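Need a 3D model of the sequence below.
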Amino acid sequence: MTSPSIWRRMSGMLWTRLKKPASTSLALLLLLLLRSSTASKIRDQQCASSVQRTLKLTRLIHKESVDLIKTYRASQGDMSHLFCKVSIPDVPEPNISGLEPSERTQSILRHLRAFSSHLRRVQEQQTDLQRPDSGLLVQLDTVARRSRFLEALLQNFYRDLFPNLQDWPAVAPTSLPPPQNAFQQKVYGCVVLKTYKDFLLKVCRELRATRSRVCRGRRNFL
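Take a look at the predicted model:
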């Protein structure tokens, strides 16, 4: 990025040229181009910095979700290694949709909101099934809290990056499963956590792609 001292020297040189009628138009054009280039580099840096913060948090939650699934399975009793392999229609697919970066960011946000509701349901169920001092409950709470913060980061990123676009449409209420017995709750919780882990991995990849496509001036920032 152009340093302030260099910017001042170049601006001063151009302003000196502005005093000469023969070079006024050229100097003005160069001054405008220089300012535009500097502003563009600043926007690129801000964009890359925002992606870096969001990607760093996503990686952390993904790592914690891997550990969470291990703890979850260990706390569910016999046959728990099979629980995550069941298909449950109410749990969102971990796929990100859309063609443009703005559409794909919207898709990520919709998924995060949906998974937030499912994580809350899993927390409620496991609170009834586990001891109050269970480490699983602590890990569930940590992942849920970080996920809400990730949603807030992405929402701000979307509004900063696409200020001329309207906010995404209101999201319909998430469809949660009907009342379940203890075994169904164990299976449901495992499927939710595994699907969310897979989704977070795709978010990491999507953020790296967004960096390359949108933050063009700082492609190697991360």
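
C-alpha from now on. contacts and neighbour counts both.
Fine.

So which bits of stretch 65-83 are buried?
By 16 or more other CA atoms under 10 Å, the buried positions in stretch 65-83 come out as Ser65, Val66, Leu68, Ile69, Thr71, Tyr72, Arg73, Ser75, Gln76, Ser80, Phe83.

ignore the last one, stretch 102-113
Within stretch 102-113, the residues that qualify as buried by neighbour count (16+ other CA under 10 Å) are Ser102, Arg104, Thr105, Gln106, Ser107, Ile108, Leu109, Arg110, His111, Leu112, Arg113.

Tell me the one of the residues you listed nearest Leu26?
Nearest to Leu26, judged by CA to CA, of these is Ser102 at 37.7 Å.

okay but that closest one is in contact with Pro163, surely?
No: at 10.5 Å, Ser102 and Pro163 do not qualify as touching, with contact defined as CA atoms under 8 Å.

Run the chain-centre distance for the longest helix anywhere in the chain.
What stands out as the longest helix in the chain, according to DSSP state H, is helix 24-74. Relative to its chain's centre, helix 24-74 lies at 11 Å (CA atoms, centre = their mean, to the nearest Å).

Which strands and helices lie in contact with it?
Judged by 3 or more CA pairs under 8 Å, 6 or more residues apart in numbering; DSSP states H and E, the packing partners of helix 24-74 are helix 4-18, helix 80-83, helix 135-161, helix 182-214.

Which of these has the highest mean neighbour count?
For the helices and strands packed on helix 24-74, the largest average neighbour count (mean count of other CA atoms under 10 Å) is found in helix 182-214, namely a mean of 19.

this one next, for a side-by-side:
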Amino acid sequence: MNWHVRNMIRLPQRSQAKLSIILAVLFLTSVQSTQPTIHPRCENQSCSQHLHRSLKYTKFMIQTTAQHLKTYKTINLDSTDLICDMQMVNVPISTISGQSISERIFSVYTHLKEFLPHLKTVMEQQKDFDPPTNPVVEGLKHVITSVDRISVIVNCLLQVLKPNIPILEPAERPTGIPPAQNTFQQKAYGCVVLSRLQEFLSQAFHELKSLRGRRCRRRTVIPSLN
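Purely as a prediction, here's the structure:
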């Protein structure tokens, strides 16, 4: 066992959590810096290219969100799991809806957009708990950036699959959040949001993966969706 490992083991649980999220943020930043900027009109990109990129980001975010959720529990709730399973009707659900493929991919897109204001709310709440060194805040910034990036790519994918259907944006602000929450309610709310996001990303990955070889073939004409 080398010196770095021995010292890592001696760190308190809270310090280990902070170090873990810092390392995750640094890794996420390095991955994002190597990715090309996505043109808002999605020009010059094929269906398979959008699909490959969406799968890559979503798979990475499943792992990253799991790490952020673990750190969130350690810092805010002492790793308590039951609180994160509380029923909160205002938080987006993780279930993807729709009968046709296009409807289900659109459901992926709308869910991504719906999670964003909730994540931003959680981040603002976390700023009051342990400013200015709360590692959860920095982690949430990168989660928000990545979720927004995935939504842009999925939007591009929808434009390829259904170019003649306008894509309506979900509401910009979350609904159903009480105007005032005590500290416990805020921490429970944040854990529920991250837990459902992790579940949703796993379902979204499998939904997007189903397009591979069915609707997004390389060097082939994309058939219209029913």
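
Superposed, how do the two chains score by TM?
Comparing the two superposed chains by TM-score structural alignment, normalised by the length of structure 1, the resulting TM-score equals 0.72, with 174 aligned residues with a CA RMSD of 2.0 Å.

Of the helices and strands packed on helix 24-74 of structure 1, which is nearest Gln46 of structure 1?
Gln46 of structure 1 sits nearest to helix 135-161 of all the helices and strands packed on helix 24-74 of structure 1, at 9.6 Å, using CA to CA.

next one: that closest one to chain centre, how far?
Mean-position distance between helix 135-161 of structure 1 and its chain equals 9 Å (CA atoms, centre = their mean).

and it, how far from structure 2 on average?
When structure 2 is overlaid, helix 135-161 of structure 1 sits 1.0 Å from its aligned residues on average, using mean CA distance after the TM-score superposition for structure 1.

Which strands and helices lie in contact with that helix?
helix 24-74, helix 101-129.

which parts of stretch 157-173 of structure 2 are buried?
Those would be Leu157, Leu158, Gln159, Val160, Leu161, for stretch 157-173 of structure 2 by 16+ other CA under 10 Å.

that older thread, any chance of the buried residues of stretch 102-113 of structure 1 in CSV, with distance to Ser212 of structure 1 too?
CSV is the format used below for the buried residues of stretch 102-113 of structure 1 (distance: CA to CA, whole Å):
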residue, distance to Ser212 of structure 1
Ser102, 14
Arg104, 14
Thr105, 14
Gln106, 18
Ser107, 19
Ile108, 17
Leu109, 20
Arg110, 23
His111, 22
Leu112, 23
Arg113, 26
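
ok, so of those residues, who is nearest Arg146 of structure 1?
Closest approach to Arg146 of structure 1 among those (CA to CA): Leu112, at 11.1 Å.

Quick check: the gap between the aligned residue in structure 2 for the closest one and Gly213 of structure 2.
Using TM-score structural alignment, the equivalent of Leu112 of structure 1 in structure 2 is Leu112. Remark: distance between Leu112 of structure 2 and Gly213 of structure 2 (CA to CA, to the nearest Å) = 24 Å.

So the closest residue to Leu140 of structure 2 other than its chain neighbours versus Asn134 of structure 2, what's the distance?
For Leu140 of structure 2, ignoring the flanking residues on the chain, the nearest one in space by CA to CA, 6 or more residues apart in numbering is Met123 at 6.1 Å. For Met123 of structure 2, the distance to Asn134 of structure 2 equals 10 Å [CA to CA].

Please apply the same query to Val25 of structure 2.
Val25 of structure 2 sits 13 Å away from Asn134 of structure 2, taking CA to CA as the criterion.

do the same with Gln126 of structure 2
From Gln126 of structure 2 to Asn134 of structure 2 the distance is 7 Å (CA to CA).

more neighbours, those two?
The residue with more neighbours, out of Gln126 of structure 2 and Asn134, is Gln126; 24 against 15, by other CA atoms under 10 Å.

Stretch 109-124 of structure 1 vs structure 2, average distance?
Here stretch 109-124 of structure 1, set against structure 2 after superposition, deviates by a mean of 0.7 Å using mean CA distance after the TM-score superposition for structure 1.

which outside residues touch that stretch?
Contacts of stretch 109-124 of structure 1 from elsewhere in the structure, counted by CA atoms under 8 Å, 6 or more residues apart in numbering, are 91-92, 94, 137, 140-141, 144, 147-148, 151, 154-155, 171, 174, 176, 185, 188-189, 192-193, 196.

Kindly report the same for stretch 134-153 of structure 1.
Contacts to stretch 134-153 of structure 1, defined as CA under 8 Å, 6+ apart, come from residues 54, 57-58, 61, 64-65, 68, 71-72, 75, 109, 112-113, 116, 119-120, 123, 126-127, 130.

Quick one: distance of it to the chain centre.
On CA atoms, centre = their mean, the centre of stretch 134-153 of structure 1 falls 14 Å from that of its chain.

can you check stretch 121-139 of structure 2 too?
The chain centroid and the centroid of stretch 121-139 of structure 2 are separated by 17 Å, computed with CA atoms, centre = their mean.

which residue is nearest the middle of structure 2?
Val147 (4.3 Å; CA atoms, centre = their mean).
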